[in-house]
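J.: generate coordinates for the sequence data below:
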Amino acid sequence: MKWRRKDPISAAAAAQARAVESAARVEQAKHDIELRRLQVAADREAARERQADEEADAERQAGKDEKAREKRREKLRNRLAALRPVAPLIVVNGVAVYGQVQFAYHDISHESWSPLAKLGLAVAFATAVESISVYVGWHAHDSLLLKDYAGAARLRRYSYLIAMVVAGINYWHFAGEDFFGLAPTPAALTFGLLSGLSPWLWGLHTRRAQRVQLIAESPTLIDEAGAEFSRERRRAFPLRTYQARRWSIDHGIRDPRKAWEGYNAERRRARAQRPAGRIRVAATILRGKPVNLGPAWTDVDDATRNLCDGIRLDAQAARANVRRHIDAGLGFENPMVRIKPTGPIRVNATQPQPTREPLPAAERAALPAPPVPAEPTGEPAQVRTDEPSGNRLMGWLKGRSRSAHKSAHEPSGEPAQVTHETAQVAAYEPTREPIAEPTSTAHEPAQPVTRESAQPARREPVRAASKPSRKTITEPVEPDSKTSTADRCAAAFPDLVKTLGKRPSGTQLAEKAHVSPAAAKRWLASRKEQ
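T.: Down below sits the predicted model:
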């Protein structure tokens, strides 16, 4: 076999091949360097991420540990807060338990028992006895927070009773030999007092817890104590500060300045409206200032006299009203409500003068004579009557009647002045019908009714023998004439039937006709027989 010989490579081709190979190796080296650089950067980034993750994990773990520690601290604070209010109670009950242990060890356990048995019985007895009052107090505490106020109060009383019994046992055990074995000693007083203080301490804690509960529900449920004033103001104005505090409590004001200003304004207003006293009037006169004194009960101004000139009094109804209220011990109504104006009375801005009609001369002559004036005594004008001197209301009524009579006989030529009193009288609207004329029956002739016959007889004062200081008024004296009694009953009967809508009783007819109940019943019986 014959080998073929290759063609010889030229030097230029060899050099070119070596150059290409060298360039390839350089590129490979560059690629390896870049790859290593990227790998190092990736490793570095991964390390940073691992470190960040580790730090985040450590931070999260630290947060969890801190939360756990905070929870443990909060739990401890809550336990201390729950223990703080009852710590004094626990201490007091613990000392009281020692007294019960002493009592059970020396007085309850048998002498033949071993000391360990005596101690066990004493501890069990003391714990049971002191727990009774605490248990009842706890139920009272729970009931009050649940708004069972009646149940809480009842349980609180029971806890006090039990505590007093236990305190008595402690006192009796440690008391001295004197005074029947009840002589006070320091130990008896101390242990007895500590046993009795247990429910009171429970009550303090319960009331505070209830107040906190009410504030959390609504602040308006708390009764505020009013304004608090400074110590300087209390020292400078002790009485006024006390009154201002009372005023602030009454009006629900807690601002001290508003309470002080409001009380002083009300005080000045009350003093301005208060009637003037003798000392104040005298001091005002001595200072040369005008004094405005209010009118007396018996003073009547000219305007009232002129206005009464045109007014007719329903004397029967007025005296019946007065008798009914005086007998009932309630005084009497204003007599002006029984006034019967004979003409229209108007008072307005365009017509300031009241218009009225004077009574006819015959009716003026029929009016009763005025009472005899009393002798001057330096006091406000009075009118002498047969009534007891203490009955000022009746005196005032008779003073009004006297003013009306004087105005009727001596009419004033001056125009009447419109005052507050005359405006009240002018604004009156009559509600009663005029007195009806009596009707005659078949067996009794009708008698004319005059103004004098329509008025009942004047009452005479009667003093009770058993109570001289009490003043009473007898029933009006009825005329002996049988005809006048029947006439009055006959005159009142139609009005009562019309008012009541039925047949009146004897008492109602007697009150209306101003006769005795027996006479009214006889008249009704005679009418029924007819």
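J.: from here on, just use CA atoms for contacts and neighbour counts.
T.: Will do.
J.: how many neighbours does Gly399 have?
T.: As a burial measure, Gly399 scores 22 neighbours (other Cα atoms under 10 Å).
J.: on the three-state scheme, it is what?
T.: Assigned with DSSP: H, G, I helix; E, B strand; the rest coil, Gly399 falls in the helix class.
J.: gap between it and Ala303?
T.: Distance, Gly399 to Ala303, by Cα to Cα, to the nearest Å: 15 Å.
J.: so after whichever strand or helix holds Glu59, what's the next helix or strand?
T.: Taking DSSP states H and E as the definition, one finds Glu59 inside helix 11-103. Using DSSP H and E, the next helix or strand after helix 11-103 towards the C-terminus is helix 115-145.
J.: what residues sit buried inside the helix or strand just after that next one?
T.: Where DSSP H and E defines the elements, the next helix or strand beyond helix 115-145 is helix 149-174. The neighbour-count criterion (16 or more other Cα atoms under 10 Å) identifies 152, 155-160, 162-174 as the buried residues of helix 149-174.
J.: cool, and stretch 257-268?
T.: Buried-residue list, stretch 257-268, by 16+ other Cα under 10 Å: 259-260, 262-264.
J.: next, format those residues as TSV and append distance to Glu421 and secondary structure.
T.: Formatted as TSV, these follow (distance: Cα to Cα, whole Å; DSSP: H, G, I helix; E, B strand; the rest coil):
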residue	distance to Glu421	secondary structure
Ala259	38	helix
Trp260	38	helix
Gly262	33	helix
Tyr263	33	helix
Asn264	32	helix
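J.: what is the helix holding Glu59 packed up against?
T.: Applying 3 or more Cα pairs under 8 Å, 6 or more residues apart in numbering; DSSP states H and E, one finds that helix 11-103 makes contact with helix 115-145, helix 149-174, helix 186-217.
J.: right, and those helices - which one's nearest Ala15?
T.: Ala15 lies closest to helix 186-217 among those, at 100.8 Å (Cα to Cα).
J.: what does whatever helix or strand comes next after the closest one contact?
T.: Later in the chain than helix 186-217, the nearest helix or strand by DSSP H and E is helix 231-236. If you take Cα atoms under 8 Å, 6 or more residues apart in numbering as the criterion, helix 231-236 is touched by 241-242.
J.: and helix 231-236, how far out from the chain's middle?
T.: Computed by Cα atoms, centre = their mean, to the nearest Å, the chain-centroid distance of helix 231-236 equals 29 Å.
J.: quick check: what element follows it along the chain?
T.: helix 238-251.
J.: what comes up buried for that next one?
T.: 240-241, 243-249.
J.: alongside the first, I'd like the structure of this one:
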Amino acid sequence: MKLLTRSPKLTPADLAELRRIELATQIEHARQADQLHREQAAADRAARRQADREADRAERKRRKAAAKAKARRIATLRRYAETARYVAPLLLVNTAAVGAQTGYAFSRTPASWPVLARVAVALVYAATVESISLYVNWHSHDALMQGATGTAAEMRRRAYVIAAVVGAMNYSHFDGEDWTPTPFAVGTGMASLLSPWLWGLHTRRQQHQQLLRRDLVDETGAVFDRKRRKAFPIRTWRSARWSIEHNELDPKRAWDGYHADRAARRAAAPAGRIRAAWRALRGAAPAQPEPVEPEPAPPAPLSLDDPEVLAIAKAKLDIAAARERILPSAIRYGIADRDPARFADLTAGGIWDLVAATDEPAHVRWPVPVRVATAAEPEPAPRPAAQIPTPEPEPRRSWWPPSRQPRLRSLRRARRPAAREPSRTGRRLDVDRLAAEYSRLTRELRRRPTGHELGSAAGCSKAAANRWMREHRVSTSAGPAR
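T.: Below is the predicted model:
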């Protein structure tokens, strides 16, 4: 039934609204398509740039690898060229010797043999004969590079003997009648004879380079100029000997050192060495000059730039500071150890009395004011000495086993001087002075004085005044009369 119903009729406003919505949808679709196109283009450009970078990186790696390979090839060729520069002359000499031996062997093979067989036999013969001395010389080279100089010298001598025999054989192939020398015979014989010696030159060069790498080359002393050698041949030769003996490489210092040594020898024998030797043979040797003691060299000035000197100076300063800090305490500990009763009296009388009993300078001691008693101030009655408590010294702790302590105590009593009765005069005067000043200040201030006021008036420390007031707080608890 709904299909047969008619759709509602749209008004112009509804049609306009639908048209607007359709246009907005198309615009949005176009904007999104354009944005997608731009993003795709940006992604394509980024991909192309990444591909280009990868291609450039691969190209750089390829070029670098090619450059390294080329450098290795060039280094190899240079190494071969350098080796060929030293080995090529030796190979030419050996080739000449082997060629001469091959020609002689080819002429001695049967003519009925094929040419290739004759050439092969001749080459084997020549290579065998010429390689004997070279093989022995190679063992000499290996021994010298391993440091076995004795074995190297023995092998080298054997190689020279074998080369001389082979050289004589090569010479005999091409000489004239009755060993008459010919240029070809002399050349081929010398090639076979000098082959081990030429290879020995190469061996010595290799050994010298090995010593240079190990820094073990033995220097041959100073090298002088040709003009100096020509002008002073004997003195130059002796200066060179002096430089070798004293390991001196500088020509100037070697020349001066030799002449100083020469002057010292002449001073020891003023009449000449020959006359001095003749006198020594006759038993009339001249008196030897008295040896002159060299003057001691002045000490080098010390400088704080030297780390060792700076460390010693700092250590001295630290020791001095530590000594200043612990010296008063050490003196007090010494007093307490020698006379505990006197240490207790000094401690009870105040810290400044203890300082005055030590070796402290006078400018650090507490000044004691002198007071004169007046008629208005009656003299306080002295307190009996029995009221002054004397602290018992603490027994010293011993680390020795109990079995040995009685014997140690007896030895200490035998070594300790006779004990003396402690003097309580200073203690009595301090107590009387504190009592008198306390009474005076109480009357004047009409209150209980502080420790600082009482100590300043009595000429003692604040701690001593406070201690005295604590000990006599029972008698002063009533306070002054108002």
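J.: tm score of chain vs chain?
T.: Overlay of the two chains. TM-score (TM-score structural alignment, normalised by the length of the second structure): 0.54; 285 aligned residues with a Cα RMSD of 3.0 Å.
J.: can you tell which of the helices and strands packed on helix 11-103 of the first structure is closest to Ala225 of the first structure?
T.: helix 186-217 (13.7 Å).
J.: helices or strands up against that closest one?
T.: Taking 3+ Cα pairs under 8 Å, 6+ apart as the contact cut, helix 186-217 of the first structure packs with helix 11-103, helix 115-145, helix 149-174.
J.: check contacts around the aligned partner of Ser172 of the second structure in the first structure.
T.: Aligned by TM-score structural alignment, Ser172 of the second structure pairs with Trp172 of the first structure. Contact partners of Trp172 of the first structure, counting by Cα under 8 Å, 6+ apart, are 181-182, 188.
J.: tell me the most buried of the helices and strands packed on helix 186-217 of the first structure?
T.: helix 149-174 (a mean of 20; mean count of other Cα atoms under 10 Å).
J.: next, the angle from it to helix 115-145.
T.: Inter-element angle recorded for helix 149-174 of the first structure and helix 115-145: 150 degrees (by axes from the mean of the first three to the mean of the last three Cα atoms, to 10 degrees).
J.: and the next helix or strand past helix 149-174 of the first structure?
T.: helix 178-181.
J.: any chance of the helices and strands packed on helix 186-217 of the first structure in CSV, with distance to Gly506 of the first structure too?
T.: Shown next, in CSV, are those (distance: least, Cα to Cα, whole Å):
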stretch, distance to Gly506 of the first structure
helix 11-103, 77
helix 115-145, 62
helix 149-174, 54
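J.: any idea how far the nearest residue to His139 of the first structure once chain neighbours are set aside lies from His141 of the first structure?
T.: Spatial nearest neighbour of His139 of the first structure, excluding adjacent residues (Cα to Cα, 6 or more residues apart in numbering): Leu155 at 7.2 Å. Distance of Leu155 of the first structure to His141 of the first structure, given as Cα to Cα: 9 Å.
J.: isn't Ile162 of the second structure up against Ser133?
T.: Yes - judged on Cα atoms under 8 Å, Ile162 of the second structure makes contact with Ser133 at a distance of 5.6 Å.
J.: format the helices and strands packed on helix 11-103 of the first structure as JSON lines; extra columns: distance to Asp255 of the first structure.
T.: Formatted as JSON lines, those follow (distance: least, Cα to Cα, whole Å):
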{"stretch": "helix 115-145", "distance to Asp255 of the first structure": "31"}
{"stretch": "helix 149-174", "distance to Asp255 of the first structure": "32"}
{"stretch": "helix 186-217", "distance to Asp255 of the first structure": "20"}
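J.: and these: which comes nearest Arg451 of the first structure?
T.: That would be, of these and by Cα to Cα, helix 149-174, which comes in at 68.4 Å.
J.: Ala315 of the second structure versus the residue positioned nearest the centre of the second structure, what's the distance?
T.: For the second structure, the residue sitting closest to the mean C-alpha position, by Cα atoms, centre = their mean, is Pro307 at 14.0 Å. Counting by Cα to Cα, the separation of Pro307 of the second structure from Ala315 of the second structure is 12 Å.
J.: repeat that for Ile21 of the second structure.
T.: Taking Cα to Cα, one finds Ile21 of the second structure at 96 Å from Ala315 of the second structure.
J.: what's the answer for Leu10 of the second structure, then?
T.: For Leu10 of the second structure relative to Ala315 of the second structure (Cα to Cα), the value is 110 Å.
J.: who has more neighbours, these two?
T.: Counted by other Cα under 10 Å, Leu10 of the second structure and Ala315 do not tie: Ala315 has more neighbours, with 12 against 9.
J.: and the closest residue to Gly272 of the second structure other than its chain neighbours, what helix or strand is that in?
T.: Spatially, and ignoring its direct neighbours in sequence, Gly272 of the second structure is nearest to Arg266 (7.0 Å; Cα to Cα, 6+ apart). Following DSSP H and E, the helix or strand that holds Arg266 of the second structure is helix 251-268.
J.: quick check: that helix compared with the first structure, mean distance?
T.: In the superposition against the first structure, helix 251-268 of the second structure averages 1.8 Å from its aligned positions (mean Cα distance after the TM-score superposition for the first structure).
J.: which part of the first structure matches that helix?
T.: With TM-score structural alignment as the criterion, helix 251-268 of the second structure aligns to 256-273.
J.: tell me the mean distance between stretch 150-161 of the first structure and the second structure once they are aligned.
T.: So stretch 150-161 of the first structure averages 1.2 Å relative to the second structure (mean Cα distance after the TM-score superposition for the first structure).
J.: please enumerate residues in contact with that stretch?
T.: Taking Cα under 8 Å, 6+ apart as the rule, stretch 150-161 of the first structure contacts 133-134, 136-137, 139-144, 196, 199-200, 203.
J.: nearest to Thr422 of the first structure among these?
T.: Nearest to Thr422 of the first structure among the contacts of stretch 150-161 of the first structure, with distances taken as Cα to Cα, is Leu144, at 62.4 Å.
J.: ok, that closest one touching Arg208?
T.: No - using Cα under 8 Å, Leu144 of the first structure is not in contact with Arg208; the gap is 11.0 Å.
J.: tell me the secondary structure of Lys2 of the second structure, please.
T.: coil.
J.: ok, it - contacts?
T.: Under the criterion of Cα under 8 Å, 6+ apart, the contact list for Lys2 of the second structure is empty.
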